[in-house]
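[1] structure for the following, please:
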Amino acid sequence: MPNPDPGRRNESSRRAVLTATLDLLQEVPYARLSIEGIAARAGVGKQTIYRWWPSKAAVLFDAFLLLSETSSGESPRLPDTGDLRADLALVLKATAAELDDPRLSEPMRALATEVAHDEALAASYHERLDAPLRDAKRQRLRSAQEAGQLADDLDLDVAIDIIWGPVLNRWLQRGPVTDEYVDALLDTALSGLRPRRPAP
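    Prediction:
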């Protein structure tokens, strides 16, 4: 009989912990979530969790990343049909729908709170999640810039903040992020970002 694969066993336990964390967040507020509770739900010992993660917040972040994983493991990319407004509307409306999903919304709210108070977690969040997504957004806007749809001298990082920032901010404040809001946001943002036409 072949010996058990420790790597497979560890991956199975890791996923059990992350899945247990997500499941528990549907039942109790984040403030009541505990390492003990996660361990009991996952069927592992507390020390197993502490061996892999330094804090409850770190477990939460990896659980959130588990929700965001793609089957291909490729870097994120935004659609590029040549129609910038349509592509951005598709992405922002899909983002709003995800944020409205109870399985995602509570972990995301808890994570946003932890990132605001934990410098190490904030650095990890930027490196592992925000930076790759920001690169994808920057590439899409650069493509539009090269097509003459955005001003040549546009600061793309500021443009990203202008387009995506209001959606997250409104959601964090529990305001409605409707399709109509997304359309109005894009109309406002893109009208100010288009290249200025010379006077005749």
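[2] all contacts plus neighbour counts: C-alpha atoms, from now on.
    Noted.
[3] so which bits of stretch 69-86 are buried?
    78-79, 84-85 (16 or more other C-alpha atoms under 10 Å).
[4] to compare against the first, here's the next sequence to fold:
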Amino acid sequence: MSTAQNRERPRRSERSRQAILAATRELISESGYAKVSIEAIAARAGVGKQTIYRWWPSKGSVIFDSFLALSESGDGTGIELPDTGDLEADLKLVLRATAAEFADPDFERPIRALNTELIHDPDLAEQYRDKLARPVDDAKKARLRSAQQAGQLAADADLDLVLEVLYAPLFQRWLLRTGPLTAEYADSLVDITLRAFRP
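    Down below sits the predicted model:
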């Protein structure tokens, strides 16, 4: 095989991979999780089913990677929360962005599909924790530690609990569709959390 052919193969594979991930997101947004199949993804992406199975063992793993590809780094690493020195302002900025993201239909449907898969696939759930949830939580806790050092958060605060108090109500409201995910709601969660954990 020529050097030129060697160079072309990885580019072609990456194009196919990106087409598959884009097709997965499009199908979920258009049809919902239940109607998405490996066959439909392959047809939309213009590849064979075996191409998909060569890279992913299940529909859930394709959905997971299509969701990861929406993030800037693609793997949850390299994430930093803003640190202006004002914890309240920084948290409100981040939580407002999170609420807006969850309320965006193009982002919301893949997240729901992914959560459906996580419930039924322990291996995928472990992959999700390792590749996305844990790195993101570590970045959040790094910002909270900075606030502790600045005296803006109780020195003995359990940072995992702080994150649960801050994010769990938003996630439950989104999951159960019990109310709108507004900037005002995000701000109220920050206010409540800081009242509970300030020195």
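[5] tm score of chain vs chain?
    After superposition, the two chains reach a TM-score (TM-score structural alignment, normalised by the length of structure 2) of 0.93; 194 aligned residues with a C-alpha RMSD of 1.5 Å.
[6] just curious, which of the buried residues of stretch 69-86 of structure 1 is nearest to Thr21 of structure 1?
    Using C-alpha to C-alpha, the shortest approach to Thr21 of structure 1 within these belongs to Leu78, at 29.2 Å.
[7] the closest one: which element?
    Assigning secondary structure by DSSP states H and E places Leu78 of structure 1 outside every helix and strand.
[8] rewinding a little: nearest to Gln149 of structure 1 among the buried residues of stretch 69-86 of structure 1?
    Distances from Gln149 of structure 1 to the buried residues of stretch 69-86 of structure 1, taken by C-alpha to C-alpha, are shortest for Leu84, at 7.7 Å.
[9] what ranges does structure 2 have for its strands?
    With DSSP state E as the criterion, structure 2 has no strands.
[10] grab the nearest non-local neighbour of Leu181 of structure 2.
    With sequence-adjacent residues excluded and distances taken as C-alpha to C-alpha, 6 or more residues apart in numbering, Leu181 of structure 2 is closest to Ala99, at 5.3 Å.
[11] so how far is Arg51 of structure 1 from the alignment partner in structure 1 of that neighbour?
    Residue correspondence, TM-score structural alignment: Ala99 of structure 2 in this structure matches Ala96 in structure 1. Per C-alpha to C-alpha, to the nearest Å, Ala96 of structure 1 is found 35 Å from Arg51 of structure 1.
[12] give the contact list for the most centrally placed residue in structure 1.
    By C-alpha atoms, centre = their mean, structure 1 has its centre lying nearest to Leu129, at 6.3 Å. Leu129 of structure 1 is in contact with Leu65, counting by C-alpha atoms under 8 Å, 6 or more residues apart in numbering.
[13] aligned partner of it in structure 2?
    Under the alignment (TM-score structural alignment), Leu129 of structure 1 maps onto Leu132.
[14] residues contacting Lys137 of structure 1?
    Applying C-alpha under 8 Å, 6+ apart, the residues contacting Lys137 of structure 1 are 77-78, 160.
[15] list the buried residues for the longest helix along structure 1?
    In structure 1, assigned by DSSP state H, the helix with the most residues is helix 6-25. The neighbour-count check on helix 6-25 of structure 1 (16+ other C-alpha under 10 Å) flags 13-14, 16-22, 24-25 as buried.
[16] which part of structure 2 matches it?
    With TM-score structural alignment as the criterion, helix 6-25 of structure 1 aligns to 9-28.
[17] quick check: the matching stretch compared with structure 1, mean distance?
    Relative to the matching residues in structure 1, stretch 9-28 of structure 2 has an average distance of 0.9 Å after the fit, by mean C-alpha distance after the TM-score superposition for structure 1.
[18] pull the distance from that stretch to the chain's centre.
    Between the centre of stretch 9-28 of structure 2 and the centre of its chain there are 19 Å (C-alpha atoms, centre = their mean, to the nearest Å).
[19] which of the buried residues of helix 6-25 of structure 1 sit farthest apart?
    It's Ser13 and Leu25 that sit farthest apart of the buried residues of helix 6-25 of structure 1, by C-alpha to C-alpha, at 18.4 Å.
[20] need the counterpart of Glu117 of structure 2 in structure 1.
    That one, Glu117 of structure 2, aligns with Glu114 by TM-score structural alignment.
[21] check contacts around its match.
    So Glu114 of structure 1 contacts 57, 121 (C-alpha under 8 Å, 6+ apart).
[22] ok, Leu141 of structure 1 next?
    By C-alpha under 8 Å, 6+ apart, the neighbours of Leu141 of structure 1 are 150, 156.
[23] just give me the neighbour total for Glu108 of structure 2.
    17 (other C-alpha atoms under 10 Å).
[24] so what's it closest to, chain neighbours aside?
    Nearest one to Glu108 of structure 2, counting by C-alpha to C-alpha, 6+ apart, is Phe102 at 5.2 Å.
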